[in-house]
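>>> Sequence first, then the predicted structure, then my questions.
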Amino acid sequence: MTGFALGVDQEEWCGRLRALSARRLRPLAEKGEPGRVNRPLLAALGEEGLLERVFVSGALELCLLRESLAYGCTEAETALALQGLGAYPVLRAGSPAQRERWLPGVRAGRLVAAFALSEPGAGSDAAALALAAERDGGGPGRAAAGVDGVDGRGWRLTGEKRWISNAPEADFYTVFARTGEGPGAKGVTAFLVPADRPGLSGEALDMLSPHPIGSLAFDGVPVGPEDVLGEPGRGFRVAMDTLNLFRPSVGAFAVGMARAALDATLAHTSGRGAFGGVLADLQAVAHRVAEMATRTEAARLLVYAAAGAYDSGSPEVPRRAAMAKLLATETAQYVVDHAVQLHGAIALQRGHLLEHLYREVRAPRIYEGASEVQRTIIAKELYREVAAR
């Protein structure tokens, strides 16, 4: 890929993904129950090898995958992304035993993963987590003496997580809790918590979302050293490593929705009769479509640039990832909103593509760091670079 265009092989792959979304994934998504995990859809993603691609792809390939699926089936894109978000910490920071136990099922679409970071009082400020991990005499199935020289004492998790995608239906959760090794982000540990662990319960929240979003209650949930992802007190780094990869691909999800809305608008305005011609003949319409296309292209290129920075190991990843998510999600909101306006009342009819996109496009401006948080990250990185010079 150059700075401005994808290669022929990449374009062909994206075309195949869009066709697959329409042919196989969209019908499965339409059969799903809103607010529930669509396990047949997950199984299909596994059978097609797309869940596997999440764990072996670089950031650019992940962006192309998410953008292409979003164009044809946002539910499939979201199901795939949530598997990656919940299980990527296991891939990067998990022990060989953890990876062997959980990742094959995730890749096959048999096991549902979830990323449990947000809390009632800690959404945008992830370092303000309150879920407490208090030291216990021993972890599940472990003696206090430890195993292989590792401290065998465990913890008890007490508190709440909220707005967790795939909760309460996930089979396991990547949970971030305060173990207190230091203040703020320095005292957070990541744990892999199976859904059947004693003391863990959850309930669904009634949200504007086709997939489940719920809250989790931790009533002295036992976890041991074998459940830690990475090292105690280093969990915030696990979370940020995951978000730095997935933030540009959230932008890719948004770009996929924007491109779908733009293509629908081009088709509609070029064929809809109005005032003795077609809508596209009206300068006000044509100029608005031109603006929609320009913003979409700018967002697409910024997403690809952020993905390229991640794949090359650039130190600019936090800033570029934040820029990509910010511009792409705000652009998608703009494009979908104007697409609805240019379509008129038909776009608000239940089942219409734009009615669907209008509901879907709002959430990405909030999750994995709201737009305001992305602006804060960008500014901090810019001033940090100035100070370094």
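In hand now; what should we look at? Numbers count the residues shown, from 1 in each chain.
>>> contacts, neighbours, all on C-alpha from now
Fine.
>>> residue boundaries of the strands in the stretch 1-150 of the chain?
Ranges of strands in the stretch 1-150 of the chain, per DSSP state E, counting those that start in this stretch, are 113-116, 132-135.
>>> another structure for you, compare them:
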Amino acid sequence: MPAFSLEPAQTAWCTELRTLATDRLRPLAEKGEPGRVNRPLVAELGRLGLLSRLFTSGALDLCLMRESLAHACTEAETALALQGLGAHPVHAHGTPAQRDHWLPRVAEGTAIAAFALSEPGAGSDAGALDLRAEAEAETGGGPARWRLTGEKCWISNAPEADFYTVFARTTPGAGARGVTAFLVPADRPGLTGAPIDMLSPHPIGRLDFDGVPVTADDVLGEVDRGFRVAMGTLNLFRPSVGAFAVGMAQAALDATVRHTSRRDAFGGKLMDLQAVSHRVAEMALRTDAARLMVHAAATAYDEGAPDVPKRAAMAKLLATETAQYVVDTAVQLHGARALRRGHLLEHLYREVRAPRIYEGASEVQLGIIAKELYKDIDTEGESQ
């Protein structure tokens, strides 16, 4: 079962990805400016054929890519993931014209994609979007037209992306049922933005929409059915957020095993202290458990299982919380050296916090899990 063991070819591919990340991607990442889109890095991901695999691979392969890259170069992992997140709605729901125009450029690494869902008042509550898509009066029987007005916030790759998958409210008061997904090129009049300086060195910003024009030709999927586009994308990418977290956890674990086996302390090595070795064992236990749950969720997605939302939420929740624990413990066992700017663990410590929030905070994942557990309860049998 792929959920419990990988095929030799998959294991070899993961090893190859780690080598590529170390030798070809990390040098480009180190030359990038924190908080900005690193276009040379994205272009190299395209040359290596990794971006094109976003549209040809299943969820498990996506997880293997993200974990392997994260182990050696978190910046490369993030660049790959953001391309996939922003472009997947176009791949899954776009018209032939939309796909033909944008997806080859995304695969080549020459066009930067972004997924614009969150707002200042609607982060994890995607059904509470306020960005308005106000319909214009139809003239001459042409395609339907709207004007987008409002703000998006915490948007990865903003404001430097070349196009955005934007979720806007087309029917007021309809909750999740009144949201439409639009493909919005960055050069549309009225669309501006600004970067946000974050703890982790990711390119994140805000977008302001001042009557940005869109038409029926820009719709992804169906009008008022954009929530399905968003949730379908998140169900695919949530397990792979877990894979990103597992990659960071494994990197921290590997560094800790090396450090504790070499560090002299109290007449022996640090690993000889039972309090230390048991904590390292706990780190390994939790990392492997998270990896298995991520693989199981991804396999369920690839097989079209009915419980994907629950499995995806469980995988994302367990893996991101686990990575936080493992990296924090690694810092503790390394001591002050891990806090120096430029140390691997200093970098991972800043990177590991955000995944517990984005694509649905941990508390939201618990809500999804609970909802899925209770949705099939036979209320008629409650009194039995």
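Looks like it came in fine. Everything numeric in this text was worked out from a predicted model, so none of it was measured.
>>> follow-up on the earlier one: what I need now is the strands of the stretch 1-150 of the first structure written out in TSV, including mean neighbour count and distance to Ala170 of the first structure for each item.
Output for the strands of the stretch 1-150 of the first structure, formatted as TSV (neighbours: other C-alpha atoms under 10 Å; distance: least, C-alpha to C-alpha, whole Å):
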stretch	mean neighbour count	distance to Ala170 of the first structure
strand 113-116	28	5
strand 132-135	19	21
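>>> how about those strands, which one is nearest Ala321 of the first structure?
Distance to Ala321 of the first structure, taken as C-alpha to C-alpha, is lowest for strand 113-116 among the strands of the stretch 1-150 of the first structure, at 19.0 Å.
>>> still on that earlier bit, quick check: which of the strands of the stretch 1-150 of the first structure is nearest to Glu48 of the first structure?
Per C-alpha to C-alpha, nearest to Glu48 of the first structure of these: strand 113-116, 18.5 Å.
>>> That closest one packs against which elements?
helix 74-93, strand 155-165, strand 172-178 (3 or more C-alpha pairs under 8 Å, 6 or more residues apart in numbering; DSSP states H and E).
>>> once aligned to the second structure, how far is it on average?
Average distance, strand 113-116 of the first structure versus aligned residues of the second structure after superposition (mean C-alpha distance after the TM-score superposition for the first structure): 0.3 Å.
>>> His268 of the first structure corresponds to which position in the second structure?
Correspondence of His268 of the first structure to the second structure, assessed by TM-score structural alignment: His259.
>>> can you count the residues close to that match?
For His259 of the second structure, the neighbour count with other C-alpha atoms under 10 Å is 17.
>>> in terms of contact, does it touch Gly335 like I think?
No: the criterion here is C-alpha atoms under 8 Å, and His259 of the second structure misses it with Gly335 at 10.5 Å.
>>> what does Pro248 of the first structure align to in the second structure?
Using TM-score structural alignment, Pro248 of the first structure pairs with Pro239 in the second structure.
>>> Tell me which residues touch that match, please.
59, 63, 294-295, 297-298, 312-313, 315-316 (C-alpha atoms under 8 Å, 6 or more residues apart in numbering).
>>> now, among those, which is nearest to Gly94 of the second structure?
Ala59 (19.6 Å).
>>> give the contact list for the aligned partner of Arg39 of the second structure in the first structure.
Under the alignment (TM-score structural alignment), Arg39 of the second structure maps onto Arg39 of the first structure. Residues in contact with Arg39 of the first structure (C-alpha under 8 Å, 6+ apart) are 109-110.
>>> ok, now which ones touch Leu129 of the second structure?
Going by C-alpha under 8 Å, 6+ apart, Leu129 of the second structure touches 118-119, 121-122, 167-169, 179.
>>> One more pass at 7 Å, please.
119, 122, 168-169 (C-alpha atoms under 7 Å, 6 or more residues apart in numbering).
>>> Same check on Ala70 of the second structure?
Taking C-alpha under 7 Å, 6+ apart, one finds 77, 244, 247-248 in contact with Ala70 of the second structure.
>>> do you know how far it is from Ala245 of the second structure?
Using C-alpha to C-alpha, to the nearest Å, we find Ala70 of the second structure at a distance of 8 Å from Ala245 of the second structure.
>>> Over to Trp102 of the second structure?
From Trp102 of the second structure across to Ala245 of the second structure, the span is 29 Å (C-alpha to C-alpha).
>>> Which of the two has more residues huddled nearby?
Neighbour totals were compared for Trp102 of the second structure and Ala245, and Ala245 leads with 36 against 21 (other C-alpha under 10 Å).
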